[in-house]
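Trainee: okay, here's the prediction I keep looking at, along with the sequence it came from:
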Amino acid sequence: MTGTVKKKPVVIGKSKQPRCFKGVKNLPVDYFSNTNAWMTSFIFESYLRKWDSTLDHKIALILDNCTAHPNFSLKNIELVFLPPNTTSLIQPLDQGIIKAFKTFYRSDMRRQIIDAIDDGQGNGNDIAKNMTVLQAIHMSHNAWMKVTTSCIVNCFKKSGMVPITTNEALELDLPDVPVDISGLQIDKETFNEWLDVDKDLPVFQVMNDDEIAAEIVSHKEQGNDVEVHDEDEVEYAEDRVPVTRSEVFNAINTLRRAIEEHDIVISGYSDQNTLGRM
């Protein structure tokens, strides 16, 4: 168990093609949509069948007992369902992986809001409301990249699925709370409440046969080129101007200078050689 195999996050939104996706050809996540932004058995099975077709080795996928997680056979993926009512005890994700992810995600979101306030872009509520699905996707990707392999391994050990030595300490590699939310002094209990503010939101949909059939038909009718807009983003929507090649190189050079002059450390880009190859 190494914790090094990290699939791209799956993000489910309400719109198949939100306005903020205009001009965007690549996303750092696997994006799906339905009217409620919920996981459904159709999305679940579609995702797993596509993943299964890319594998050349066998793996086991540990799953909660959820109506959106149907049991079906695949060539390379074996679905392993946990016993009922045991998720909080033996699901590795619930032993700290989700908490680490949410800590990084919410800290990044808070930092962006504070930076925008400092730049005079408005008050916190308006800035938060104007955040787009695309911004959330990039924050999700960045948060997942920050979850360390040691955190993943330790959560598997904590769940009992990986052996642990008697004297081994389990560390989840969570960021320091006050520092990571731009210096605001918030006690641990309040911060944990903030992390779990959405834990009771519905995230999956129980579908009967007619609803499953209707969703399949809907996906086929929409195709890949139909734009479906999210009402929550209408006011913020604006036309994206394609980035030119010269603008790309200018941005890279600006980033390189910033790292050189201000000793900035950006995960994945602090190495000058990395920037030189871009």
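Mentor: Good, I have the coordinates. Predicted, not measured: the structure shown is a model, and the values here were computed from it. Numbering: from 1, shown residues only.
Trainee: drop to CA atoms for contacts and neighbour counts, all remaining ones
Mentor: OK.
Trainee: for the stretch 1-150 of the chain, what spans make up the strands?
Mentor: Using DSSP state E, counting those that start in this stretch, the strands of the stretch 1-150 of the chain run over residues 10-13, 30-33, 59-63, 77-81.
Trainee: among the ones you listed, which is nearest N125?
Mentor: N125 sits nearest to strand 10-13 of all the strands of the stretch 1-150 of the chain, at 21.3 Å, using CA to CA.
Trainee: so which elements touch that closest one?
Mentor: strand 30-33 (3 or more CA pairs under 8 Å, 6 or more residues apart in numbering; DSSP states H and E).
Trainee: circling back: winner for burial among the strands of the stretch 1-150 of the chain?
Mentor: strand 10-13 (a mean of 19; mean count of other CA atoms under 10 Å).
Trainee: which of the strands of the stretch 1-150 of the chain sits closest to S88?
Mentor: Short answer: strand 59-63, nearest of the strands of the stretch 1-150 of the chain by CA to CA, at 12.3 Å.
Trainee: related to what we said a few turns ago, closest one to M145 among the strands of the stretch 1-150 of the chain?
Mentor: strand 10-13 (13.7 Å).
Trainee: reformat the strands of the stretch 1-150 of the chain as a markdown table; add distance to V248.
Mentor: Formatted as a markdown table, the strands of the stretch 1-150 of the chain follow (distance: least, CA to CA, whole Å):
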| stretch | distance to V248 |
| --- | --- |
| strand 10-13 | 27 |
| strand 30-33 | 25 |
| strand 59-63 | 39 |
| strand 77-81 | 40 |
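Trainee: nearest to R256, out of the ones you listed?
Mentor: Across the strands of the stretch 1-150 of the chain, R256 has its closest neighbour in strand 30-33 (29.9 Å, CA to CA).
Trainee: of the strands of the stretch 1-150 of the chain, give the one that comes closest to Q112.
Mentor: Comparing the strands of the stretch 1-150 of the chain by CA to CA, strand 10-13 comes nearest, at 20.2 Å.
Trainee: S140: which of the strands of the stretch 1-150 of the chain is closest?
Mentor: It's strand 10-13; of those, that one is closest to S140 (CA to CA) at 8.6 Å.
Trainee: on that earlier part again, and the strands of the stretch 1-150 of the chain: which comes nearest G124?
Mentor: Per CA to CA, nearest to G124 of these: strand 10-13, 23.2 Å.
Trainee: check it against this one:
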Amino acid sequence: MHYRKEVVRRFLADVERQTPTTIDVLQAMWMIAKAWNLVTEKTIANCFKKSGFKVTCEDEEDDLPVAELARTWQRVQEELHLQESDFEDFVTFDNDLAICGELTDADIVTSVLPVTDAEADEDEEEEGEIDEHNFTIKDAYNALNTIKSVFLKKGGLSDDVVKSITKLDCALDVITHTGGKQTTINDFFSNK
């Protein structure tokens, strides 16, 4: 459900930007990583409880992600003036989807080749000092995508790095959906 919520958020963001929605495999993988990191221990315990395993946990919470996704889907229908699409069809549209493919020998060789000096020099030329100006949330998302690309190209993409990146992504989502504005250091100390 968290993944589907990310897809709907992406779709709504593209509607607002008036751009077509395209999600490639890499973007889907990042969305899946983010969704998995949002799954709580309590959710997993409740899954075991519903399947008949004896689990000691507190009262079961409502399935908030499904309810929130349903509200978001309703908004999509209203915004795009869609016909009464069956929400269940949306939730299960990819149940029969093929989830793997075969790599060619060339693809495998390319993926393990080291980065050449020319490519490294080109990357260093792109790095420069950042001009200070009013950064937007769009700038933050672009920067996050750049960070993802660097870790993918240069290696070092450990579980901790993926979790950190998805936490940043979630924090940006909160700012985006709450209309957050930049605060001052005085605001920080006044809340304590």
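Mentor: It's in. On a predicted model such as this, the values are computed, not experimentally measured, just so you know.
Trainee: let me see the TM-score of these two.
Mentor: The TM-score (TM-score structural alignment, normalised by the length of the second structure) is 0.46; 133 aligned residues with a CA RMSD of 4.8 Å.
Trainee: for S150 of the first structure, see how far away F101 of the first structure is.
Mentor: Noted for F101 of the first structure: a distance of 13 Å to S150 of the first structure, by CA to CA, to the nearest Å.
Trainee: among those two, which residue is more densely surrounded?
Mentor: Just comparing F101 of the first structure and S150: by other CA atoms under 10 Å the higher neighbour count belongs to F101, 23 against 16.
Trainee: I'd say that one and N142 touch.
Mentor: No: contact criterion CA atoms under 8 Å: F101 of the first structure and N142 do not qualify, at 9.2 Å.
Trainee: right, and the helix or strand after the helix or strand harbouring N46 of the second structure?
Mentor: If you go by DSSP states H and E, N46 of the second structure is part of helix 41-50. Moving toward the C-terminus from helix 41-50 of the second structure, the next helix or strand (DSSP H and E) is helix 64-80.
Trainee: now do that following helix: which elements does it pack against?
Mentor: helix 2-17.
Trainee: other residues contacting whichever helix or strand comes after the helix it packs on?
Mentor: Counting by DSSP H and E, the element after helix 2-17 of the second structure in chain order, helix or strand, is helix 25-38. Counting contacts by CA atoms under 8 Å, 6 or more residues apart in numbering, the residues outside helix 25-38 of the second structure that touch it are M1, H2, Y3, E6, V7, V162, K163, T166, K167, D169, C170.
Trainee: list the buried residues in helix 25-38 of the second structure.
Mentor: Using 16 or more other CA atoms under 10 Å as the test for burial, helix 25-38 of the second structure gives W30, M31, I32, A33, K34, A35, N37, L38.
Trainee: for E6 of the second structure, see how far away the second one is.
Mentor: This means M31 of the second structure. From M31 of the second structure to E6 of the second structure the distance is 7 Å (CA to CA).
Trainee: hmm, I90 of the first structure is touching S159, no?
Mentor: Yes: if you go by CA under 8 Å, I90 of the first structure and S159 touch, sitting 4.4 Å apart.
Trainee: of the buried residues of helix 25-38 of the second structure, just say which sits nearest to N191 of the second structure.
Mentor: Checking the buried residues of helix 25-38 of the second structure one by one against N191 of the second structure (CA to CA), the nearest turns out to be L38, at 26.8 Å.
Trainee: show me what the helix of greatest length in the second structure is in contact with.
Mentor: What stands out as the longest helix in the second structure, according to DSSP state H, is helix 159-178. Outside helix 159-178 of the second structure, the residues within contact range by CA under 8 Å, 6+ apart are W30, A33, K34, N37, I137, A140, Y141, L144, K148, G180, K181.
Trainee: which one of the strands of the stretch 1-150 of the first structure lies nearest to A128 of the first structure?
Mentor: It is, among the strands of the stretch 1-150 of the first structure and with distance given as CA to CA, strand 10-13, at 17.2 Å.
Trainee: which parts of the first structure are helices?
Mentor: Under DSSP H, the first structure gives helices at 41-54, 87-90, 97-118, 124-129, 133-146, 149-159, 177-180, 188-195, 209-222, 245-262, 272-277.
Trainee: tabulate the ones you listed in TSV, adding columns for distance to L61 of the first structure.
Mentor: Shown next, in TSV, are the helices of the first structure (distance: least, CA to CA, whole Å):
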stretch	distance to L61 of the first structure
helix 41-54	10
helix 87-90	14
helix 97-118	16
helix 124-129	35
helix 133-146	18
helix 149-159	13
helix 177-180	32
helix 188-195	26
helix 209-222	23
helix 245-262	39
helix 272-277	34
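Trainee: could you identify which of the ones you listed is most buried?
Mentor: Mean neighbour count (mean count of other CA under 10 Å) peaks for helix 149-159 among these, with a mean of 22.
Trainee: so that helix versus helix 97-118, what angle?
Mentor: If you take axes from the mean of the first three to the mean of the last three CA atoms, to 10 degrees, helix 149-159 of the first structure sits at 140 degrees to helix 97-118.
Trainee: please name every helix or strand in contact with helix 149-159 of the first structure.
Mentor: By 3+ CA pairs under 8 Å, 6+ apart, helix 149-159 of the first structure packs against helix 87-90, helix 97-118.
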